[in-house]
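A.B. asks: Just a sequence and a predicted model for now, questions to come.
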Amino acid sequence: MTPITEVEGRRLALSNLDKVLHPVTGTTKGEVLHYYATVGALILPHLRDRPVSFLRYPDGPEGQLFFTKNPPPGTPSWVRTTPVPRSEDPRARQVVIEDLASLMWAANLVVEFHTPQWRASSPAVADRLVFDLDPGAPAAVADCCRVALHLRERLLADGLEPFAKTSGSKGLHLLVPVVPTPSPRVSAYAKRLAVEAEAALPDLVTHRMARALRSGKVFVDHSQNAAAKTTATPYTLRARARPTVSAPVTWEEVEACAALADRGGRGGRGGRPGGPGDPSDPSALVLLMGDIAPRMEQYGDLLAPLFAPERAGAVP
């Protein structure tokens, strides 16, 4: 029997609550839904007014994974959708997650949440700039932290304030609040900084996607600033064997992790971290589902400044 629950006056049918979705930890779908109910106040501001794309993994990360921008079949009429014209389909629409009921409906589909750098109310006008720092083995997260610190100084010099979050995979994301700016201009600026980073740190950074160029380096992916691209939404779970989360970290934690690379270590290997930013553990910037509620109590939302207009900088 499929349990029926009520969320903010909406009736939801929740299915397969005992199914294991993250095999290493035995994390069930019911536990995943509980996570989203717990962190709704954190994730919803990052989802509101942004067309969402879903990476669905209904049978866990070892099952079929598929990426969809279109509203899934059976989307309830009370879930908001917004027009997102695409060249191949000028009538296309996407889901917008506005409230806890919509969040829980989407979480029941077993998804990663991905959003663009612009709002549905202003398509292709970015209010965030993003860098995805992706390490190519044997480079890993400590090397990403070194690159993040370099980019932070460069951005601050231009009057822009970056914030860091784990990717939920191997690397790190930088998010920067910007005065609403056309996406092509933001993309061009981000690419310029990525090229500069490669010139400044040639043994550590590449700005090009080609796999042959990425061994032992950090790929500074600037492409997600394009209007058609998306990035893992803050606080989304990722389709991994463990229930990793793309979650914000402090710059002190980034500095502590970067110290591993400065000492010649290669962060990102090993097992469960002793804690984010713990320099004794090379996997220190891995955050799991169970880490988020305590961090919420300690920090609130470290990415809250993204919503403060006075913190947004002008793109040069």
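C.D. replies: Arrived safely, thanks for sending.
A.B. asks: going forward, measure contacts and count neighbours with C-alpha atoms only.
C.D. replies: Will do.
A.B. asks: so what's residue 63 closest to, chain neighbours aside?
C.D. replies: Closest residue to residue 63 apart from its sequence neighbours, by Cα to Cα, 6 or more residues apart in numbering: residue 57 at 6.7 Å.
A.B. asks: mind listing the strands for the stretch 51-200 of the chain?
C.D. replies: 51-56, 66-68, 81-83, 93-96, 111-115, 125-135, 163-166, 172-182 (DSSP state E, counting those that start in this stretch).
A.B. asks: if we look at the third one, which residues are touching it?
C.D. replies: Residues from elsewhere that reach strand 81-83, judged by Cα atoms under 8 Å, 6 or more residues apart in numbering: 51, 71, 91, 92, 93, 94, 95, 96, 120.
A.B. asks: what do you get for the second one?
C.D. replies: Under the criterion Cα under 8 Å, 6+ apart, residues 53, 54, 55, 56, 57 lie in contact with strand 66-68.
A.B. asks: Can you report how many residues lie near the nearest residue to the third one once chain neighbours are set aside?
C.D. replies: Nearest non-adjacent residue to residue 55, counting by Cα to Cα, 6+ apart: residue 67, 4.3 Å away. Taking other Cα atoms under 10 Å as the criterion, the count of residues near residue 67 is 13.
A.B. asks: go on, residue 286?
C.D. replies: Residues near residue 286, counting by other Cα under 10 Å: 27.
A.B. asks: Isn't it up against residue 165?
C.D. replies: No - applying Cα atoms under 8 Å, one finds residue 286 not in contact with residue 165, separated by 10.2 Å.
A.B. asks: Distance-wise, check the residue nearest to residue 55 relative to residue 115.
C.D. replies: 12 Å (Cα to Cα, to the nearest Å).
A.B. asks: anything in contact with each of these two?
C.D. replies: Joint contacts of residue 67 and residue 115 (Cα under 8 Å, 6+ apart) are residue 53.
A.B. asks: rewinding a little: next, count neighbours for the residue nearest to residue 63.
C.D. replies: Neighbour number of residue 57 under other Cα under 10 Å is 21.
A.B. asks: ok, now which ones touch it?
C.D. replies: With Cα under 8 Å, 6+ apart, residue 57 has these contacts: 63, 64, 65, 66, 110, 111, 239.
A.B. asks: Between those residues, which sits nearest residue 153?
C.D. replies: residue 239 (32.2 Å; Cα to Cα).
A.B. asks: And the spatially closest residue to the closest one that is not a sequence neighbour, how far from residue 204?
C.D. replies: Once flanking residues are discounted, residue 239 sits nearest to residue 61: 5.0 Å by Cα to Cα, 6+ apart. Remark: distance between residue 61 and residue 204 (Cα to Cα) = 30 Å.
A.B. asks: Use this one as the comparison:
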Amino acid sequence: MADAVVSVQGRRLKLTNLDKVLYPEVGFTKAEVIDYYTRIAPVLLPHLAGRPMTLRRYPNGVEGKSFFEKNAPSHAPEWVRTVRVGTPGSSRGAEYADFVVVEDLATVVWLANLAALELHVPQWRVGARGGRGVPDLVVFDLDPGPPASVVECCRVACRVREVLVADGLSPVVKTSGSKGLQVYAAVSVSSPERTSEYAKGVARRLAAESPEEVVWRMAKAQRTGKVLIDWSQNNPAKTTVAPYSLRARSRPSVSAPVTWEEVESCRVVEDLVFLADEVRERVAEVGDLFVPGRPSSLPG
């Protein structure tokens, strides 16, 4: 079955090339990508609502060329919500982009049909009229420099957690779906720069305390065998991969929320690699593990 016309919550969608293999190593097809996103939507949607989305599309699968897309495609259905957001400093010189904002299952299915495997969102939301809000999340993106791996990221994540808890925050954690981990906490701030300032301070502190394990500067020469705490992801112009998004790896891995117990007990990389089918099963058993809780004010 190459094509099909379906109705999703009253929206008519034509799905195309359903038998195209997007993950060749395991034969995972476009139909399976759509099925994954359809089934995971109940826990995915709350993390996308109100957030302008940057897509990473792989029309010929993960081994083919990909491209990032900020502007909604010109052929987007009229019922897909878009919001115009200024993009100062854009590498293409654009003053703004018309982003997709995903708030219903039909939009999720439409994006999956575009082979938008990866969904990336900022740490802020737009209002009902499209105005840019201040960040409501702070994120610490832990990136291992080989030969370090997610195992070393776990040790650093626990250190980040200790600092955040001491500062009155309630951190949650997920895999990046690639090589690292990402620690988040819900926050209440008055200015867009505050989360970046706070995250940078935490990163510098932990790098000073454990220079043999942690770095806070981006220079690759300093990162061999260490974990970079990438605080710069809190820049309002940047995005991180959304919880439950697929990643374009050799297998259909997912940016999967995990428990702190799983982080503490991680001993080998495979302990924290979760594929699409496994994530669906986890959600069926335990629900959404990625609930940042009530926003807290940052210290200082």
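C.D. replies: Right, received. Where do you want to start? Keep in mind that what you see is a predicted model, and the values were worked out from it rather than measured.
A.B. asks: still on that earlier bit, dump the contacts of strand 81-83 of the first structure to a markdown table, plus neighbour count and distance to residue 257 of the first structure.
C.D. replies: Compiled in a markdown table, the contacts of strand 81-83 of the first structure are given as follows (neighbours: other Cα atoms under 10 Å; distance: Cα to Cα, whole Å):
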| residue | neighbour count | distance to residue 257 of the first structure |
| --- | --- | --- |
| 51 | 28 | 33 |
| 71 | 20 | 39 |
| 91 | 10 | 46 |
| 92 | 16 | 42 |
| 93 | 18 | 41 |
| 94 | 22 | 38 |
| 95 | 24 | 37 |
| 96 | 23 | 35 |
| 120 | 19 | 36 |
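A.B. asks: Show me what residue 126 of the second structure aligns to in the first structure.
C.D. replies: Taking TM-score structural alignment, residue 126 of the second structure has residue 120 as its aligned residue in the first structure.
A.B. asks: Now the most centrally placed residue in the first structure: closest residue in space that isn't a chain neighbour?
C.D. replies: Central residue of the first structure (Cα atoms, centre = their mean): residue 232, 3.0 Å from the mean position. Spatially, and ignoring its direct neighbours in sequence, residue 232 of the first structure is nearest to residue 114 (4.4 Å; Cα to Cα, 6+ apart).
A.B. asks: right, and that neighbour touches residue 54 too?
C.D. replies: Yes - the criterion here is Cα under 8 Å, and residue 114 of the first structure meets it with residue 54 at 6.2 Å.
A.B. asks: Which one of the two is surrounded by more residues?
C.D. replies: Counting neighbours by other Cα under 10 Å for residue 114 of the first structure and for residue 54 shows that residue 54 has the greater number, 24 against 21.
A.B. asks: Test my guess that that one contacts residue 69.
C.D. replies: Yes - using Cα under 8 Å, residue 54 of the first structure makes contact with residue 69 at a distance of 6.4 Å.
A.B. asks: Look at residue 43 of the second structure and give its secondary structure.
C.D. replies: helix (DSSP: H, G, I helix; E, B strand; the rest coil).
A.B. asks: The second structure: which residue goes with residue 22 of the first structure?
C.D. replies: Per TM-score structural alignment, residue 22 of the first structure is aligned with residue 23.
A.B. asks: who touches residue 101 of the second structure in this structure?
C.D. replies: Taking Cα under 8 Å, 6+ apart, we find residue 101 of the second structure in contact with 48, 49, 50, 51, 52, 53, 80, 81, 82, 83.
A.B. asks: Setting aside sequence neighbours, what's the nearest residue to whatever residue of the first structure lines up with it?
C.D. replies: Under the alignment (TM-score structural alignment), residue 101 of the second structure pairs with residue 96 in the first structure. Excluding the flanking residues, the one nearest residue 96 of the first structure by Cα to Cα, 6+ apart is residue 51, at 5.0 Å.
A.B. asks: Any figure for the gap between that neighbour and residue 35 of the first structure?
C.D. replies: Distance from residue 51 of the first structure to residue 35 of the first structure, by Cα to Cα: 22 Å.
A.B. asks: Residue 220 of the first structure too?
C.D. replies: 31 Å.
A.B. asks: More neighbours: which of the two?
C.D. replies: Shown here are residue 220 of the first structure and residue 35; by other Cα under 10 Å, residue 220 has more neighbours (29 against 19).
A.B. asks: any chance you could map the helices in the first structure?
C.D. replies: 29-38, 40-47, 100-107, 141-157, 183-200, 251-262, 289-299 (DSSP state H).
A.B. asks: so which of the ones you listed comes closest to residue 308 of the first structure?
C.D. replies: Of the helices of the first structure, nearest to residue 308 of the first structure by Cα to Cα is helix 40-47, at 12.1 Å.
A.B. asks: mean shift of that closest one relative to the second structure?
C.D. replies: Aligned to the second structure and superposed, helix 40-47 of the first structure gives a mean residue distance of 0.5 Å (mean Cα distance after the TM-score superposition for the first structure).
A.B. asks: what sits against the residue nearest to the centre of the first structure?
C.D. replies: So residue 232 of the first structure contacts 112, 113, 114, 115, 167, 246 (Cα under 8 Å, 6+ apart).
A.B. asks: Sort out which one of the residues you listed lies nearest residue 198 of the first structure for me.
C.D. replies: Using Cα to Cα, those come closest to residue 198 of the first structure at residue 167, 20.8 Å.
A.B. asks: Look up how far residue 200 of the first structure lies from the closest one.
C.D. replies: Counting by Cα to Cα, the gap from residue 167 of the first structure to residue 200 of the first structure is 24 Å.
A.B. asks: Same question for residue 228 of the first structure.
C.D. replies: Counting by Cα to Cα - residue 228 of the first structure and residue 200 of the first structure are separated by 29 Å.
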